[in-house]
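1. Following is a predicted model, sequence given first.
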Amino acid sequence: MAQNQQRKHSKLGEVVRAYAPLGFITFGGPQAHIALFHDYFIEKFKWVSPKVFSELFSIASALPGPASTQMAYAFALLYAGPVGGAVSFLMWTLPVALIMAAAAIGVSYLPEQLPLVVLKIENGLTSSAIGLTALAAYKLGTKINVDPLTQILGFISAAVAINYSAAWLFPVLMIFGGLVTYLEHYYTTWRARRSEAKAFITPAAVAVAEDETGAAAAPADEEARPSQIATEVVSNRAEEEEDEHIEFSYSSKIGLAVLGIWLVLLVIAIVLKTVPGIPLPLNIFGTFYFVGSIIFGGGPVVVPLLKDYTVSVGWLTDREFLIGFALINSAPGPQFNFSAFLGGLALRSLGWGGSIAGSILAHIGIFLPGLLLMSAIIPLWTEFRKKKYIQVIFRGMGASAVGLVFAAVYLLWSKAVNDVNNANNALSISQFPLYVAIVGFSFLSVGFLKFPSYGAVLVGGLVGLIEWAVVSRQ
């Protein structure tokens, strides 16, 4: 008993050590976060294998809510149980959430346009994040998309995500990938059985053939060979898909109960959001819980929806929203931390205490659905992931997910740099050779020279700072 308690404390300590820097260095948006997680939890801490990482990425991409936060939570949940998951979530979101809550209190003192030094540092940090994202895409692609079908699925996913944007796009691409590999597996199995049926020769037929030729008929072997090949393909793929056994701290029945809690809270949130006369604090929680339950696609999708749900009802002004938006884009961690800023302004009429309460309600409200859903799915996943059809489906989902990481490299590249002359405009990094060099440095140093990923991020920020110092002297 004491030994088990010691192990739990040891694992919690490892969670704290692993997540302590993440809330401060994860710039660049969800896909850049995934890139950093790849470096941390596969290569540095070795908490998960590339295959498990891919499966969790597929699950997070297919669920509503902030995908990178759900992945960060899932790693610790698997490694150290629910307490470890809760600790990881707080360490991942709290640093920037506190800053955004403080900003909500002091919003009247903030400038409409961020200082040039902040913009330059952000550009450098984002450039490093793009390099890390490209590295994650390369590594995941070489480990997961290893045959023609998964490579084609990755290409389709990337091509669609680059050319089209919609809230439902990510889960649809995940489902499409899983369906394709399931149908391919079904067809391969059917062909193998059909070949076996054609190759089957009865003992009587063998005897007749031996009487006539003095040897067993050669066509039997010729017919059997396709069956053997097809069977070997299926068998080899099954061996490749073998992975470590995952023990989890609670059962799938508890997972289903958690799913029920998410659903009940969603119904309550809809009531709190829509029924007139509901107290404002409850209205805030209901609104943000509802948003966290229906959003697919992360920050780029959630921001316009939050604007509609907060500015249009008079909780804050357009100018205040834009100030908070500029701040969250300059900050590390998930963009859903924006909720702490919006909730703080929504309850500012009650003073500092009201602002703090509003930040807490909004922050919990928007993140809770995604955490509940991941908590519900993980035990079901650990129980059923070894089943053949689940493995086959995850093969396609993982391939599509890798395509999304490749798409993220292009999308980040095309709108990575702040336009200092127009706060609402973002420029392609290709127009800035210095930032292109930072991308290359990040990719090369972390991927091939064993430089730590957080070091590459800090170098990017430092280069941005040096650029500002040079520009300001001219």
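-> Cool, got the structure.
2. rest of the way, CA atoms for contacts and neighbours
-> Fine.
3. Assign a three-state SS to residue 230, would you?
-> Assigned with DSSP: H, G, I helix; E, B strand; the rest coil, residue 230 falls in the helix class.
4. show me the contacts for the nearest residue to it once chain neighbours are set aside.
-> Once flanking residues are discounted, residue 230 sits nearest to residue 192: 5.3 Å by CA to CA, 6 or more residues apart in numbering. Taking CA atoms under 8 Å, 6 or more residues apart in numbering, we find residue 192 in contact with 226-228, 230-231.
5. if you set the cut-off to 7 Å instead, what comes out?
-> Applying CA atoms under 7 Å, 6 or more residues apart in numbering, we find residue 192 in contact with 227, 230-231.
6. With distance to residue 96 as new columns, can those be given to me in TSV?
-> Output for the contacts of residue 192, formatted as TSV (distance: CA to CA, whole Å):
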residue	distance to residue 96
227	58
230	53
231	53
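7. Please identify which of those is nearest to residue 402.
-> Nearest to residue 402 among these is residue 230, at 27.1 Å by CA to CA.
8. count of neighbours near that closest one?
-> Applying other CA atoms under 10 Å, we find 19 residues neighbouring residue 230.
9. could you say what helices and strands the longest helix along the chain packs with?
-> Ordering each helix of the chain by length in residues (DSSP state H) puts helix 67-105 first. When contacts are defined as 3 or more CA pairs under 7 Å, 6 or more residues apart in numbering; DSSP states H and E, helix 67-105 packs onto helix 2-19, helix 22-25, helix 30-37, helix 50-62, helix 338-346, helix 351-384.
10. what helices or strands is the shortest one leaning on?
-> The reference is to helix 22-25. Using 3+ CA pairs under 7 Å, 6+ apart: helix 22-25 touches helix 67-105.
11. Run a quick neighbour tally on residue 170.
-> By other CA under 10 Å, neighbour count at residue 170 equals 25.
12. Return the distance of whichever strand or helix holds it from the chain's centre.
-> Residue 170 belongs to helix 169-199 when assigned by DSSP states H and E. Here helix 169-199 is found 26 Å from its chain centre; the criterion is CA atoms, centre = their mean, to the nearest Å.
13. For residue 40, see how far away residue 306 is.
-> From residue 306 across to residue 40, the span is 31 Å (CA to CA, to the nearest Å).
14. what about the nearest residue to residue 310 once chain neighbours are set aside, neighbour count?
-> Distance criterion CA to CA, 6+ apart; nearest residue to residue 310, sequence neighbours excluded, is residue 316 at 6.5 Å. Counted with other CA under 10 Å, residues neighbouring residue 316 total 19.
15. just the one 4 residues further on next, same as before
-> By the measure other CA under 10 Å, the count of residues near residue 320 is 20.
16. ok, the nearest residue to residue 460 once chain neighbours are set aside - contacts?
-> Once flanking residues are discounted, residue 460 sits nearest to residue 124: 4.4 Å by CA to CA, 6+ apart. For residue 124, the contacting residues are 435, 460-461, 463-464, by CA under 7 Å, 6+ apart.
17. what about versus this one:
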Amino acid sequence: MTSAPDTAAASRGSVGEVLRAFLRLGVTSFGGPIAHLGYFRADLVERRRWIDEKGYADLVALAQFLPGPASSQVGFALGLLRAGPLGGLVAFLAFTLPSAALLVAVALGASLVEGPIAAGVIAGLKVVAVAIVAQAVVGMARTLTPDARRAGIAVAAIAIVVLAPGILGQLAAIVVGALAGLLLCRRPREEVESSTRFGVPKAVGIACLVLFGLLLAGLPVLAAAVRAPVVLLADAFFRAGSLVFGGGHVVLPLLEAEVVDPGWVGAADFLAGYGAAQAVPGPLFTFAAYLGALSEVGPGGVAGAAVALVAIFLPGFLVLVGVLPFWDALRRRPGAQALLRGANAAVVGILAAALYDPVFTSAVVDGPTFLLAVGCFVLLVAVRVPPWAVVLVGAAGGVLIALVSGVAGVA
């Protein structure tokens, strides 16, 4: 039986609606990729009902398997679902450009993270991420682990991620969950739920996959042949975006190898930019804009930032669009649905493990921050305050804690 959210998700919206939704997410979504998935769920699944819970979990599971920034891929796909190709592009731009602009400003001399008040804001925003992810885990667990078998798969996924931290552990958890779902979560054909369809033609999907392969193989050859600075810069960032799974912090060692090791960006500047990237909303991949603006290879400044930004996001989006038409067909099969039930349960476990480490352990450092986290969670779940408003409450609470701690320290 199709749920009400699924019916709502089937209707198309406008590009303006996508722009407004993702621009607000772009300026309020702090806390990294796991938190971003929580923000998306709260706003676009629960409140706006662009997609149902199961379709959203399917999309998250797919993004975990593909190279590129997982949260940005999910956001792009949601924009695509709501308003077609232009909706996907607008979703990406609105979610990405606020943080990219801030990081380019940092590269060109501005400062975002100095002083006790700024530190308090950052600490408060980390606490908000705890509440957002906790809300997502509770809500998704209610829908995606409704029985003992799928709850057991989620617990097994937590164990795998704890024992094997990092993206390899996450991929292993999803694979194990999918196989367990195939064995334990089959249903008769007539009970298989309908799937959300993204409407990408197979020809377009194949073209995107071919273009991805051509760019991945051809850019290094072109860069070696012409030695043009802009091609060298694009090649470095396209390769980094192509070889990272899960996105987020996983991309940092690849970026360091591409720009610090050859001397394009100094190590101190790299670390300073990474620190600034923690203080801005939106995807961590926008760190590429900072590096492109500073790089001694390429046009530098805003132009260098634009080249680096497009190059690092492009491979993930090409692969996503390339896979979606086949994903639509595959997941309507009963066997694939069983795989996805297990994979979705594993996603719940992965989010639960991430809720503890690094989200909770990096944000909740004492009694006052724990109290602030509980308060933000209650505002989200019980009072139903919008996430953007909870962001403001968390930032104000972080500043208050910092000021009180400073006064107590002086006394």
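-> Arrived safely. Predicted, not measured: the structure shown is a model, and the values here were computed from it.
18. Kindly provide the TM-score of these chains.
-> Once the chains are overlaid, their TM-score stands at 0.91 when taken by TM-score structural alignment, normalised by the length of structure 2; 398 aligned residues with a CA RMSD of 2.2 Å.
19. Check which residues of whatever helix or strand residue 257 of structure 1 lives in are buried.
-> For residue 257 of structure 1, the element it lies in under DSSP H and E is helix 252-274. Residues 252, 255-256, 258-259, 262-263, 265-266, 269-273 are the ones in helix 252-274 of structure 1 that count as buried (16 or more other CA atoms under 10 Å).
20. From residue 69 of structure 2, how far off is the counterpart of residue 432 of structure 1 in structure 2?
-> Correspondence of residue 432 of structure 1 to structure 2, assessed by TM-score structural alignment: residue 366. Residue 366 of structure 2 is 32 Å from residue 69 of structure 2, where distance means CA to CA.
21. before we move on, what about residue 398 of structure 2?
-> Residue 398 of structure 2 sits 28 Å away from residue 69 of structure 2, going by CA to CA.
22. Same question for the helix holding residue 170 of structure 1: list its buried residues.
-> Judged by neighbour count (16+ other CA under 10 Å), helix 169-199 of structure 1 contains these buried residues: 169-171, 173-182, 185, 188-189, 191-192, 195-196, 199.
23. And for stretch 229-239 of structure 1?
-> Using 16+ other CA under 10 Å as the test for burial, stretch 229-239 of structure 1 gives 230-231, 234.
24. mind giving me JSON lines with those and columns for distance to residue 368 of structure 1?
-> What follows is those, written out as JSON lines (distance: CA to CA, whole Å):
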{"residue": "230", "distance to residue 368 of structure 1": "46"}
{"residue": "231", "distance to residue 368 of structure 1": "46"}
{"residue": "234", "distance to residue 368 of structure 1": "41"}
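25. And the aligned partner of residue 94 of structure 2 in structure 1, how close does it get to residue 449 of structure 1?
-> In structure 1, the residue paired with residue 94 of structure 2 is residue 91, using TM-score structural alignment. With distances taken as CA to CA, residue 91 of structure 1 is found 29 Å from residue 449 of structure 1.
26. Tell me which of the two has more neighbours.
-> More crowded of residue 91 of structure 1 and residue 449, by other CA under 10 Å: residue 91, with 20 against 9.
27. Could you verify my assumption that that one touches residue 21?
-> No. The criterion here is CA atoms under 7 Å, and residue 91 of structure 1 misses it with residue 21 at 8.6 Å.
28. check which helix or strand covers the residue nearest to residue 460 of structure 1.
-> Assigned by DSSP H and E, residue 124 of structure 1 falls within helix 116-144.
29. Going by neighbour count, which residues of that helix are buried?
-> Within helix 116-144 of structure 1, the residues that qualify as buried are 117, 119-141, 144, counting by 16+ other CA under 10 Å.
30. before we move on, what about stretch 381-393 of structure 1?
-> Within stretch 381-393 of structure 1, the residues scored as buried using 16+ other CA under 10 Å are 381-382, 385-386, 389, 391-393.
31. Tell me the one of the residues you listed nearest residue 206 of structure 1?
-> residue 389 (37.1 Å).
32. ok, now which ones touch the aligned partner of the closest one in structure 2?
-> In structure 2, residue 389 of structure 1 lines up with residue 335, judged by TM-score structural alignment. With CA under 7 Å, 6+ apart as the criterion, the residues that contact residue 335 of structure 2 are residue 182.
33. What mean distance separates the helix or strand hosting residue 335 of structure 2 from the matching residues in structure 1?
-> Of the helices and strands defined by DSSP H and E, residue 335 of structure 2 is found in helix 334-354. Here the mean offset of helix 334-354 of structure 2 against structure 1 after fitting is 0.9 Å, by mean CA distance after the TM-score superposition for structure 1.
34. what's downstream of that helix, the next helix or strand?
-> Moving toward the C-terminus from helix 334-354 of structure 2, the next helix or strand (DSSP H and E) is helix 361-363.
35. residues making contact with the next helix or strand after that following helix?
-> Counting by DSSP H and E, the next helix or strand C-terminal to helix 361-363 of structure 2 is helix 367-381. If you take CA under 7 Å, 6+ apart as the criterion, helix 367-381 of structure 2 is touched by 127-128, 130-131, 135, 364, 385-387, 390, 394, 397, 401.
36. Same check on stretch 157-170 of structure 2?
-> Defining contact as CA under 7 Å, 6+ apart, one finds that stretch 157-170 of structure 2 is touched by 173, 177, 245-246, 346, 349-350, 353.
37. likewise stretch 340-352 of structure 2?
-> Stretch 340-352 of structure 2 is touched from outside by 34, 57-58, 61, 137, 140-141, 144-145, 150-151, 153-155, 157-158, 161, 170, 173-174, 177-178, 180-181, 185, with contacts defined as CA under 7 Å, 6+ apart.
38. swap in stretch 307-314 of structure 2?
-> By CA under 7 Å, 6+ apart, the residues outside stretch 307-314 of structure 2 that reach it are 68, 233-234, 237-238, 240-241, 286, 288-289, 292.
39. In structure 1, point out the residues matching it.
-> So stretch 307-314 of structure 2 sits over residues 361-368 in structure 1, by TM-score structural alignment.
40. Ok, stretch 378-386 of structure 2 next?
-> Under TM-score structural alignment, stretch 378-386 of structure 2 corresponds to residues 444-452 of structure 1.
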